[in-house]
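>>> just to be clear, the model below is a prediction. Sequence and coordinates:
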Amino acid sequence: MDENKTASPAPETPAAPKKVRRVGRVAFALLLILAGVLLLVQQFVPRFDLIGLVRFAPAILIVLGVELLVYSARPDIKVKFDWLSVIGCAFILCIVGGASVLPYLWSVAGPERSYAQGRYTSQIQDQAYRALNADTDLKAKVTNLYANVYFQHMQSGGYTLQDGDEVYLHVVLPQNGYTTAQAFAEDAWNITRLLEQADVPVTNYSFSSYAADDGTGNGYALDFLPSFAEGLTAGQLAQRVQSQYQFEGDVYDTQADRDNAVKAELRERIIEQFGNDNDGAYPGEEYINEQVEQQFSRMFPAPAAVESSTAESAAPQAPAAPAL
């Protein structure tokens, strides 16, 4: 009977539990070491370009990928992501990135850059006024002159004006001081020539002449680069002038439109005034036209005629009388 009994199967040995490996710990540890080294180097090396190295931050993804591949290749290892380490990597990257940007922000928004720009602004304004001493009549026409300096470069330590930086010079000429764009452009051209001769470092010129405070008159504006004005005459530069013709606050596209509107308004006022002074009588057309022209010429005087000195010198002279 014992021979008919079957042997019971041997009990199976339980499989060894897999080791758990958390992906991200190695990357976090390496990033901690690297971040500490970089921040120390930044403290002791003034010209260290930390922001250039931060551009390689995506390399941490490569480290995480390699770590995942190595652990996944082993069958005895169970892979899990260590999310705390991954979040820690992102936090460390934010710290290093912020530390790399701080010197740039301090250089742009810090007081040293502003002080340097203000210092150069004052120096350029003084230099421009001294350059105008060569023509005091022209200098007397300048109502206001101010400069704006903009650094386009980064610099550690004291800022200095360099190639590529921008210097805007604004010159305000007499209010209602010009009747033609040609005359306005001639003064702008002469001022530019004097500043160029004195080597004033201007990269952008801006000239303006406003109408009167009551909004009546001619307004002119002219903006150009020194390279644009080089080789041009004042007449050619006048073609770039932006003109504005005003009457009591209203702006007209052309001088003819403004003048016609002014004369029409003056005509109505003269007729009304004449009627008030003469018991409602209507003036004659000759009187109206005469008064309109007189009042208009007072409001908008015609440009003074300029005699050419060369024409005078070229005029034939009468021969001297023979001595007796």
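In hand now; what should we look at?
>>> when you work out contacts or count neighbours from here on, use the C-alpha atoms and nothing else.
Noted.
>>> just give the number of residues close to Gln43.
The local packing of Gln43 (other C-alpha atoms under 10 Å) involves 10 other residues.
>>> take a look at this one as well, against the first:
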Amino acid sequence: MEETKQTTPTAPKKVRRVGRFAFALLLIAAGVLLLIQQFVPHFDLLSIAKFAPVLLIVLGIEMLVYSARSDVQLKFDWLSLVGCAFILCVVGGASVIPLFWGYVSPAREYAQSHYQSMLQNQFYTALTADPELKAKVRNLQVYVDFNHTSSGDYTLEEVDDVYVYVELPENGYPDAVSFASDCRSIAQFCRQAGIPADRFDFTSDDNTSNGNSFSLNFLASFSDGLSDEQLAQRVSSYYSYDDTSYTSKADRDNAAKADLREQVLQEYEDAHEGEYPGDEYLNQEVENRFNALFPAAPEAPAAPATPESAA
């Protein structure tokens, strides 16, 4: 007699779609945050949006809870996951818009321009204490760059950048040391004026084909404790003649005198049927033309004698 085996039918597993709970939670959170942004002044949505990875934690918790149950079959709700990604993009975009507007806002440009003009006036006022030095300044610009946009409050703060650019006389310095000395003095006046400069850029560019050019840039605290000679080591020097630049004054002078010598010799020979002018005339004429091309720059005034040096 055959025995009939009876099998107990198993109950079908419940299908749980992972992502629905996270999507619903994200919808609520996004709506609340966007509403707060509209009605709460200076609300920083970007700092809240940085916690977006919490959504991954919520999804992981869903998977752990449902996978622990033997009567549940897990499936990903891809529509909910796509919805989560879309909501994150919306919230992220809404948090970045105020930041972007802070950089392009006309109010930002106006505030920077206002501070630049105000600081330049302070600087010129401070230089009035040394009229001779002030007269050497051909151009002075103070540039302000806001690094903060929080609260849309465009006031000069410690985190903002302030640069000072100064143009000094062309061919106005005999050497790099005298140029560095004036740069140091101007930087000191800037500090006395209460201008929070972060960096200085000095230049004595020569816009002609023959002349001397110096440039120097340093952070505000760099010159502290250095002598003029030490600061001059950072100066970039350029000596030009006939649109050719030389890094050494001696090289420039030798090249210029050699060229002038050829010119004088050729002119004299053409005017005197090939006759040699003589060394004395040739050297004197070359020296005269050289001095006309490169007039001597004023020497830096000597430092006043101190009681110690007088002794």
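That came through, no problem. What you see is a predicted model, and the numbers here were worked out from it, not measured in a lab.
>>> and Phe184 of structure 1, what is it in contact with?
Residues in contact with Phe184 of structure 1, defined by C-alpha atoms under 8 Å, 6 or more residues apart in numbering, are Tyr178, Tyr220, Ala238.
>>> correct me if wrong: the first one contacts Asn218.
Yes - in this structure Tyr178 of structure 1 lies within contact range of Asn218 using C-alpha atoms under 8 Å: 7.0 Å.
>>> quick one, helices of structure 2?
For structure 2, applying DSSP state H gives helices covering 20-39, 45-49, 54-67, 78-104, 106-127, 131-136, 176-192, 228-232, 249-271, 279-293, 307-310.
>>> in the superposed pair, what's the mean gap between the longest one and structure 1?
What it means is helix 78-104 of structure 2. Helix 78-104 of structure 2: mean distance to aligned residues in structure 1 after superposition is 1.4 Å, counting by mean C-alpha distance after the TM-score superposition for structure 1.
>>> now do the buried residues in that helix.
Within helix 78-104 of structure 2, the residues scored as buried using 16 or more other C-alpha atoms under 10 Å are 80-81, 83-84, 87-88, 91-92, 94-95, 98-99, 102-103.
>>> over to the first one?
Within helix 20-39 of structure 2, the residues that qualify as buried by neighbour count (16+ other C-alpha under 10 Å) are Arg20, Ala22, Phe23, Leu26, Leu27, Ala30, Leu33, Leu34, Gln37.
>>> mind telling me what Leu64 of structure 2 corresponds to in structure 1?
Superposed on structure 1 with TM-score structural alignment, Leu64 of structure 2 falls opposite Leu69.
>>> look up how far Ile77 of structure 1 lies from that match.
12 Å (C-alpha to C-alpha, to the nearest Å).
>>> what's the longest strand seen in structure 2 aligned against in structure 1?
If you go by DSSP state E, structure 2 has its longest strand at strand 211-219. Counting by TM-score structural alignment, strand 211-219 of structure 2 falls onto residues 217-225 of structure 1.
>>> from the middle of its chain, how far away would that stretch be?
Counting by C-alpha atoms, centre = their mean, to the nearest Å, stretch 217-225 of structure 1 is centred 18 Å from the centre of its parent chain.
>>> what does it contact?
Here stretch 217-225 of structure 1 makes contact (C-alpha under 8 Å, 6+ apart) with 176, 178-179, 181, 184-185, 203-211, 240-247, 300.
>>> let me have the contacts of Phe184 of structure 1 in a markdown table, extended by distance to Tyr146 of structure 1 and neighbour count.
As requested, the contacts of Phe184 of structure 1 are exported to a markdown table (distance: C-alpha to C-alpha, whole Å; neighbours: other C-alpha atoms under 10 Å):
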| residue | distance to Tyr146 of structure 1 | neighbour count |
| --- | --- | --- |
| Tyr178 | 21 | 23 |
| Tyr220 | 18 | 24 |
| Ala238 | 22 | 20 |
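>>> which one of those is nearest to Asp135 of structure 1?
Asp135 of structure 1 lies nearest to Tyr178 out of the contacts of Phe184 of structure 1, by C-alpha to C-alpha, at 18.7 Å.
>>> what about that closest one, distance to Asp259 of structure 1?
With distances taken as C-alpha to C-alpha, Tyr178 of structure 1 is found 16 Å from Asp259 of structure 1.
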